[in-house]
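In: Requesting a structural model of the entry that follows:
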Amino acid sequence: MKQRSGPLAGIKILDMTSVIMGPYATQILASMGAEVTKIETPEGDNMRHVGPMRNPGMGHIFLHANQGKRSIVLDLKRPEAQEVVLRLVEHADVLITNVRPQALARLNLDYDSVKARNAKIIHISCCGFGQDGPYAARAAYDDLIQGATGVPWLMQRYGAKDPCYAPVTLADRVTGLHAVYAVTGALFARERSGEGQAVVVPMFEAMAQFILGDHMAGLSFDPPAGDAGYARLLTSHRRPYKTKDGYLCVLIYNDKHWRNFFDAIGEADRFTVDPRFSSHGNRAANIDEVYAEVGRIMLERTVSEWEALLDAADIPNMPMNSPQDLLDDVHLRAVGLIRESEHPTEGKLHTMGNPTSWSNTPLDPKAAPAPHLGQHSVEVLLEAGYSAAEIARLMAEDVTASSSPVQI
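Out: Below is the predicted model:
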C-alpha cells in the first residue's frame, strides 16, 4: 500500500462503520494519514446504493465519505469472519464501529474480546445512546436523534409551518466529529500510558450538548430565569436579507458594526437616538424589531450595491450560495478544498479535501479513490498472514468476497 503522509501516518484503523456518522469520521482520519480498512457486509455499506451514481454500488455520498480507504468483505454472522477481524485487530491501533454494543458483543468484537488479542487496541463504539442509561439498547438514526434533541421544535419556533428536520445529516456529522477527537485523544493517551482503552461516542448526548449549548437559555438557572431558546437564533427575521434583485447574508453584530451601518446609510445619529440599537443588550431584547428594520432597509439597494457599501464600512457580509456556487467558489478552489479527481471506474469527480492545513505534517492532497466493495479483501487477508489456500477457502464458503482481479 502507498506510504501515507500526515499527522496520523502509520496508524492502522479497522473501520466497522456504515452510512454517514462513522464513515465521515474515518474519512477525516484517512485524510490525516491513517491507513483505514473498511469492513463491509456482503451487501456493502447502505450508502453505496443511494444515487445519483454512474455505476451500481458507487453512490455519491459513499464516494465522498470513503476516499482513502480499503474495503474488505466479511460476513460477520460467520464465526470465521469474526476470527478474521480478531486477527486484523492484532496488528491494528484502532477498531471503530457503529454496531450497537449489544450486537457487537454477540459478534465477539466487544472491547474485552478485542483487548484479549491486542491489549493496546483503542476501541471506539459510536452508538445511539450512552450505555449507562435506560436508552442504551435503542436504535438511533439521524432523523430520530434530531427529533429527540429538539431540532424540529426549534425549526417550528423559527417559523416553519410544521416541525421539520434540518436538511443535512446533522446528528451523524456532529457525532462523527466527536468520534474523530475520540480516536486522536485516545491515541495521544496511549502514547503517554502505553495502554489502550474503550471510548463510547453516543449520538443523543453529542447532539443534546450541541443544541443545549445555544438553547438552554433561561433553563440554565434554577429556578428558571426564562424559557428555552436563544432569541437571536430563533427570530423569523434571521435569514438572508432580500434586496432589490436578490438576497445577501449580513450580520451587523457589535457596536462598531452598527455605527458603521448607520453612517453608511446616512443615518449616523440613529445608533444613539434609537434605544433599540444603542447596546448589545438592547438589541438582544428587541431582536425581532432590529432584524425586521434591517430587512426593510435592505430592500432599498441591489446585492452589488450593498456588497460595495458594506465592504467599505467593514460590515460582515457573504453571498447566499448554492452547492453549485460552492463548487465554483474562488476561495475554496484556491485553498484546495474543492478539487477534481479521476476515479478508475466513476470517471471525473468533484471531490473535497481536508479543511485543515499543517506546517510540519502536511496532508496528502491526492486521496485514494473510494473503493469498490471487497476491492482489497485479498490484499488485507494476505497482510494478516492468511495463505492463498486459506483465502480461497474463505471465498468458497462466502466468508469473504473480492471485486479485485488480484491472483492468490
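
In: can we go C-alpha only for contacts and neighbour counts from here?
Out: Noted.

In: Please, where are all the strands along the chain?
Out: 12-16, 35-40, 69-73, 94-97, 122-127, 197-202, 241-242, 247-250, 317-319, 338-343, 347-352 (DSSP state E).

In: For the second one, which helices and strands make contact with it?
Out: Other helices and strands packing on strand 35-40, by 3 or more CA pairs under 8 Å, 6 or more residues apart in numbering; DSSP states H and E, are strand 12-16, helix 21-31, strand 69-73.

In: For the stretch 51-200 of the chain, which segments are assigned as helices?
Out: 60-65, 79-89, 101-106, 111-115, 142-148, 151-158, 170-193 (DSSP state H, counting those that start in this stretch).

In: let's see this one next to it:
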Amino acid sequence: MTAVMRGIRVLEVAEHTFVPAASAVLADWGAEVIKIEHVTRGDAMRGLASTGVLDLGAGGVHVLFEHSNRGKRSLALDLSVPEGLEILYRLVEVCDVFLTNKLPRVRSSLGIEVDDIRERNPNIIYVRGSGYGDAGPDANNGGYDILGYWARSGLAAGASPADLDRLVWQPGPAYGDSIGAMTIAGGIAAALLHRERTGEAPVVDVSLLATGMWAQGAGIALAMRSGVPWGQPAADQLRNPLTNSYRTLDGRWIFLSCLQYFHYWPEMCRVLGRLELVDDERFASFEALTANCAAAIAILEEEFRSATLAEWRERLADFRGQWAPVQNAVEVVDDPQVVANGYVQETSTKDGVPFRLVAPPVRFDDQPAVPTRAPEFNEHAEEILTDLLGLDWDTVIDMKLKGVVA
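Out: This next block holds a predicted model:
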C-alpha cells in the first residue's frame, strides 16, 4: 500500500524543480496532481530540452522533467486574463492543496495570494516554496538551489576543503531542489493531518535557504557555540584514522566511518594483514592512536593502494566497522541494496520509451512507490475542464480560440 495520499487533490502553479518535485512525490504516493502550465511555453523546465540547453541523450527522454513531474495531469492556462484565473479559482474549490513557487510580487499580481485562494476555498492547504523565504529583503529575489540551498546556507563552504582554490559544486542537478521537495511533501502531509484533526488549514512555507541550513544544522549549531565556521578539516587536524577516505589500487575510493575507532582498530589491522600494528606502541591505546593519527593514516593509505576496490569489497565483507565504497551515479542503480529495496523504478513515456527514475525514499508497507510518466504539455486540458469542472465543449472550444487554454 503506497497510495497513502489517494483521495487528495493537489493544484500546482509552479515550475522548474524545487516545488514541482514535491507534488511529484505526492503523486507517487497516490495523490491527484493538476499542474497548471504557462499557456504558450509550459513549464520552463520543458524549455531546457527544446532550446538545446539540456542534452536528452539516447531515446530523447527529458528525465529532469520526468523526475519532478511524474504522475501529474497538465492544463495550460493563461492566468493573466480573468477567464483563465476564474478557471483556476474553480479548480481551487475542488482541491485540498494549492502549491506554488511564484514570488510574492507575482502571486499578488496574478491574484493567487493566500487570501485570494482562501476566498474560494477556506479549507485548502496553501503551500509556497521559495529561494530565501517569504519575508525579509530578498523575498522577491529568485534563487536556484545552488544559490539558496548550497551557497548561502553554509553548505558549499562546509563542503569545500580550505586548500582548494575553488568551491565544490552540488553533487548533481536539482540536488537541493529534490531535498527541499521532500521537505515540502512532509510539510503538506503534516498540514493535512492537522486539518483533519482540528479543521484548521495551515499555510506551509519552505525555502531552499532554510532547507540547506537544516541539512547543515548540526554544523551550524557547533559553529554558533564555537564561533568558528564549520569546514573540512585539514589533513593534520584529523584525529580518527578510521573516519577518512582511502584510494585503492585502481583509483577508486573506500570511505570509512568508524566513530569508535580504537574499538575497531584491531579488526582493521586483521583486514589489512598487519596484526603487528595492534601492539604497536603508537596505536596501543585510544590516546596513542589519536595522537599518532597521521602515522596511522599513512599506513592505511599505503595498504589500501595495494588492492583494487573489488578486492577490498571482499576483504571488508565481514569487517564489523562501518564503511562504504564510493560509487558514481551510474553504479549506484545496480547496488544490491538499491535493487533489493526497489529504490529505482521502471516507467515509460507516452510513446512507450522505457526509462528509470529514483523512487521517493519513503516506503509504505515494505513497498516502494512506483512512478508513472510526466504529462505531455496540456495533455489533460479537456478532461479537467469537462469531467472535473463540468464545462461543455462549446465553452472549452471558445476558451481555446481566445487563447485562455492552450
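
In: Overlay the chains and give the TM-score.
Out: Once superposed, chain against chain, the TM-score is 0.85 (TM-score structural alignment, normalised by the length of structure 2); 392 aligned residues with a CA RMSD of 3.2 Å.

In: Mean neighbour count, the helices of the stretch 51-200 of structure 1: which tops it?
Out: helix 60-65 (a mean of 21; mean count of other CA atoms under 10 Å).

In: Report the mean deviation for that helix after fitting onto structure 2.
Out: Superposing on structure 2 and averaging over aligned pairs (mean CA distance after the TM-score superposition for structure 1), helix 60-65 of structure 1 comes out at 1.4 Å.

In: what's that helix aligned against in structure 2?
Out: Using TM-score structural alignment, helix 60-65 of structure 1 corresponds to residues 63-68 of structure 2.

In: Determine which residue of structure 2 is most distant from the centre point.
Out: Here structure 2 reaches farthest from its C-alpha mean at E281, the gap being 47.1 Å by CA atoms, centre = their mean.

In: just checking, it touches N292?
Out: No. The pair E281 of structure 2 / N292 is not scored as a contact, 9.9 Å apart, by CA atoms under 8 Å.

In: related to what we said a few turns ago, looking at the helices and strands packed on strand 35-40 of structure 1, which is nearest to D214 of structure 1?
Out: Closest approach to D214 of structure 1 among these (CA to CA): helix 21-31, 22.4 Å.

In: residues in structure 2 aligned with the closest one?
Out: Helix 21-31 of structure 1 covers residues 18-28 of structure 2 once aligned (TM-score structural alignment).

In: still on that earlier bit, how close does the residue farthest from the centre of structure 2 get to A296 of structure 2?
Out: 12 Å (CA to CA, to the nearest Å).

In: swap in P161 of structure 2?
Out: Taken as CA to CA, the span from P161 of structure 2 to A296 of structure 2 is 21 Å.

In: Check structure 2 and tell me which residue is nearest its centre.
Out: S178 (1.6 Å).

In: so what's E303 of structure 2 up against?
Out: By CA atoms under 8 Å, 6 or more residues apart in numbering, the contact list for E303 of structure 2 reads L272.

In: cool, and L238 of structure 2?
Out: C293, A294.

In: The residue lying closest to G246 of structure 1 once chain neighbours are set aside: neighbouring residues, count only.
Out: Leaving aside its sequence neighbours, G246 of structure 1 sits nearest to V303 (CA to CA, 6 or more residues apart in numbering; 6.3 Å). Residues lying near V303 of structure 1 (other CA atoms under 10 Å) number 21.

In: now do K402 of structure 2
Out: The number of residues near K402 of structure 2, taken as other CA under 10 Å, comes to 11.

In: now swap in N360 of structure 1 and tell me
Out: 8.

In: and what of E376 of structure 2?
Out: 15.

In: same thing with S207 of structure 2?
Out: 27.

In: Just give the nearest non-adjacent residue to it, would you?
Out: S130 (4.6 Å).

In: Aligned counterpart of the one you found in structure 1, please.
Out: So, by TM-score structural alignment, S130 of structure 2 is matched to C127.

In: Test my guess that its match contacts V199.
Out: No. Assessed by CA under 8 Å, C127 of structure 1 is found out of contact with V199, at 10.7 Å.
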